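In: Coordinates only, no sequence provided:
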């Protein structure tokens, strides 16, 4: 049974941390072989499972020292049918991988959760296609496609699901509808280009309004991920009411464009301290933010810097 599905602690106030760029950390810092950027393949053996566990624990140590709750993502951003098929996973094997990803986090939560610092298990959902390109699915097709993974999570101890790195309003609508049908709390996280708009040219404001209108405002909140704060800081600089629907940020370390990142053979880790300062500015302007983490290029150093900047009353000790 899920522990927090019907009483998510991050909705009660305070800021929760999340991890950084899982795939970029595992590939560039730890030398992991992740075909098609799929971290869930590490669940297939004891060594990979241990590597994932060590990865998560580094972040949980930061959260514990900062006295922050944590939203712990499954390693399943690529664990959907099309990407699983490219990796040779049958439907049954893919189902088992999603279940195993939740099981690993359940084990970690049982070991690491302490009173007053809850750990939320979040089923991570990725786009059907490339996270930097526009999806061509309509909402009905997206709902049918993503229902498989969401229903798997609904039958586990996962407390919620989050769709990350979305570029398409229709795909977001389909995912939110599928989550609603499965009675799973869900979050929708869009990625934006350097101008702060979706790759389709639609604005973030339009995207959030369209998903809310099509789903009865089902998503708990929205997030922005896989973009540097400098790409969207002007978009969120106003006091417009729609911004209150944004409840989390998981930014990239680099201020390069998606195309530049795709073409780069090295990892741009940016400046963790500067990123922390940018997050502090965002939280001051957007006090409704509840989840702060990283995306491509970020690692535990960036999340520690975010924690230092946004929780000055809980300075981290070495």
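Out: That came in fine, so what should we check first? These numbers were taken from a predicted model, which means no experiment stands behind them.

In: from here on, contacts and neighbour counts on C-alpha atoms
Out: Noted.

In: Can you tell me the closest non-neighbouring residue to the spatially most central residue of the chain?
Out: Geometric centre of the chain, nearest residue: residue 164, 5.2 Å, by CA atoms, centre = their mean. Distance criterion CA to CA, 6 or more residues apart in numbering; nearest residue to residue 164, sequence neighbours excluded, is residue 189 at 4.8 Å.

In: can you list contacts of the helix or strand where the one you found lies?
Out: Assigned by DSSP states H and E, residue 189 belongs to strand 186-190. Strand 186-190 has contacts (CA atoms under 8 Å, 6 or more residues apart in numbering) with 160-167, 172, 176, 179-180, 198, 204, 218-225.

In: What's the local residue count around residue 264?
Out: 11 (other CA atoms under 10 Å).

In: Please read the previous query as pertaining to residue 224.
Out: With other CA under 10 Å as criterion, residue 224 counts 24.

In: Confirm that it lies within a strand, as I assumed.
Out: Yes - counting by DSSP: H, G, I helix; E, B strand; the rest coil, residue 224 is found in a strand.

In: all strands for this structure, in order.
Out: Under the criterion DSSP state E, strands of the chain are mapped to 16-17, 70-73, 119-125, 160-166, 186-190, 222-225, 246-251, 291-294.

In: which residue ranges form the helices in this structure?
Out: Taking DSSP state H to define them, one finds helices in the chain at 22-24, 46-65, 81-86, 91-112, 139-154, 169-182, 204-215, 229-232, 258-263, 272-285, 300-310.

In: In the fifth one, which residues are buried?
Out: With burial defined by 16 or more other CA atoms under 10 Å, the residues of helix 139-154 counted as buried are 139, 142-143, 145-147, 149-154.

In: likewise the third one?
Out: The neighbour-count criterion (16+ other CA under 10 Å) identifies 81, 83-84 as the buried residues of helix 81-86.

In: Same check on the longest one?
Out: The neighbour-count check on helix 91-112 (16+ other CA under 10 Å) flags 94-95, 97-106, 108-109 as buried.

In: quick check, nearest of the residues you listed to residue 23?
Out: Closest approach to residue 23 among these (CA to CA): residue 101, at 14.7 Å.

In: And the closest one, how far from residue 122?
Out: Using CA to CA, to the nearest Å, we find residue 101 at a distance of 10 Å from residue 122.

In: With residue 62 instead?
Out: Noted for residue 62: a distance of 18 Å to residue 122, by CA to CA.

In: one more structure, for comparison:
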């Protein structure tokens, strides 16, 4: 069993409102990263980071702890973060701004079909994305962040449908880490666990 320290953006992960610039992010996130280090967590995980500036600052704060860490982006169908940076560019800039690179990059709180579309854009069809983008914690809804934000009813897809969508990501883009986010329950997790064993 591994114990992780979960961190996230200061503002709204779906809209990027109140996002921090790089220097603000280093100052804001360093105290929490240091606290996690003091209690001996095995790894750090930054969930749905919507803008590159705060993601870089978050990565610097995590890198300085010498603890393995993962950066997970807020990703849209257009293949970009909320601030318009491509997945490829976000990975490039972070990898070149830290002394200790993330173990890998991921996305979470998004449906696998949206991630599949995001990765299919030519600007994300790079060796860097193939080598560094490893996983998804899936939302069961196919709706966009904008459509989901403030929605009054839970929107889900079946466990089988979610499993098929994740299998397509694994088969075509060779992702390695799979998990559940909003809308998932034991049925979805059992399906994902079964799919993850498929070669």
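Out: Sure thing, it's come through. Just so we're clear, the structure is a prediction, and the values are computed from it rather than from any experiment.

In: Got a TM-score for the two of them?
Out: The TM-score (TM-score structural alignment, normalised by the length of the second structure) is 0.89; 194 aligned residues with a CA RMSD of 1.8 Å.

In: neighbouring contacts of stretch 197-205 of the first structure?
Out: Applying CA under 8 Å, 6+ apart, the contact partners of stretch 197-205 of the first structure are 132-134, 167-168, 190-193, 196, 242-243.

In: ok, of the residues you listed, which come out buried?
Out: Listed as buried from these are 132-134, 167-168, 190-193, 196, 243; burial here means 16+ other CA under 10 Å.

In: from these, which two are the most distant?
Out: 133 and 243 (24.3 Å).

In: Correct me if wrong: residue 81 of the first structure contacts residue 91.
Out: Yes - using CA atoms under 8 Å, residue 81 of the first structure is in contact with residue 91, at 7.1 Å.

In: what lines up against residue 49 of the second structure once you look at the first structure?
Out: Alignment note (TM-score structural alignment): residue 49 of the second structure maps to residue 166 of the first structure.

In: re the thing from before, give me the more crowded residue out of residue 62 and residue 122 of the first structure.
Out: For residue 62 of the first structure versus residue 122, the count of surrounding residues by other CA under 10 Å is larger for residue 122: 26 against 23.

In: To which residue of the second structure is residue 126 of the first structure aligned?
Out: Using TM-score structural alignment, residue 126 of the first structure lines up with residue 8 in the second structure.

In: Pull up the gap between that match and residue 119 of the second structure, please.
Out: In this view, residue 8 of the second structure and residue 119 of the second structure are 23 Å apart by CA to CA.

In: Of the two, which one has the most company?
Out: Neighbours were counted for residue 8 of the second structure and for residue 119 using other CA under 10 Å; residue 119 has more, 28 against 19.

In: Can you find the partner of that one in the first structure?
Out: Per TM-score structural alignment, residue 119 of the second structure is aligned with residue 236.

In: Hmm, that match is touching residue 243, no?
Out: Yes - with contacts counted by CA under 8 Å, residue 236 of the first structure reaches residue 243, the gap being 6.7 Å.

In: which residues touch the corresponding residue of the second structure for residue 273 of the first structure?
Out: Under the alignment by TM-score structural alignment, residue 273 of the first structure pairs with residue 160 in the second structure. Going by CA under 8 Å, 6+ apart, residue 160 of the second structure touches 188, 191.

In: Let's see that with 6 Å instead.
Out: The contact partners of residue 160 of the second structure, taken as CA atoms under 6 Å, 6 or more residues apart in numbering, number zero.

In: quick one: it and residue 133 of the second structure, what's the gap?
Out: Distance from residue 160 of the second structure to residue 133 of the second structure, by CA to CA: 24 Å.

In: which residue in the first structure lines up with residue 91 of the second structure?
Out: Checking TM-score structural alignment: residue 91 of the second structure goes with residue 208.

In: What of residue 171 of the second structure?
Out: Counting by TM-score structural alignment, residue 171 of the second structure lines up with residue 284 in the first structure.

In: quick one: its match from residue 221 of the first structure, how far?
Out: The gap separating residue 284 of the first structure from residue 221 of the first structure is 18 Å, by CA to CA.

In: And for residue 291 of the first structure?
Out: Distance, residue 291 of the first structure to residue 221 of the first structure, by CA to CA: 10 Å.

In: same check, this time on residue 214 of the first structure
Out: To residue 221 of the first structure, residue 214 of the first structure is 15 Å away according to CA to CA.

In: Which one's more surrounded, the two?
Out: Shown here are residue 214 of the first structure and residue 221; by other CA under 10 Å, residue 221 has more neighbours (23 against 15).

In: Can you give me the neighbour number for the corresponding residue of the first structure for residue 39 of the second structure?
Out: Structural alignment (TM-score structural alignment) places residue 39 of the second structure against residue 156 in the first structure. Residue 156 of the first structure has 17 neighbouring residues, counting by other CA under 10 Å.

In: For residue 156 of the first structure, list the residues it contacts.
Out: If a contact means CA under 6 Å, 6+ apart, then residue 156 of the first structure has no contacts.

In: quick one, what contacts residue 100 of the second structure?
Out: By CA under 6 Å, 6+ apart, residue 100 of the second structure lies in contact with residue 63.

In: Can you tell me how far it is from residue 85 of the second structure?
Out: Separation of residue 100 of the second structure from residue 85 of the second structure (CA to CA) stands at 22 Å.

In: repeat for residue 104 of the second structure
Out: The value you get for residue 104 of the second structure to residue 85 of the second structure, if CA to CA is used, is 18 Å.

In: end to end, how far does stretch 39-56 of the second structure reach?
Out: 24 Å.

In: list the buried ones in that stretch?
Out: 41, 43-56.

In: The counterpart of residue 245 of the first structure in the second structure: neighbour count?
Out: Residue 245 of the first structure maps onto residue 132 in the second structure when the alignment is built from TM-score structural alignment. By other CA under 10 Å, 18 other residues sit near residue 132 of the second structure.

In: Not counting residues beside it along the chain, what's closest to residue 132 of the second structure?
Out: residue 104 is the one closest to residue 132 of the second structure (CA to CA, 6+ apart), at 5.2 Å.

In: how about that neighbour, what's its partner in the first structure?
Out: Checking TM-score structural alignment: residue 104 of the second structure goes with residue 221.

In: and residue 196 of the first structure, how far is that from residue 178 of the first structure?
Out: Residue 196 of the first structure sits 27 Å away from residue 178 of the first structure, going by CA to CA.

In: That's all I had, so thanks and see you.
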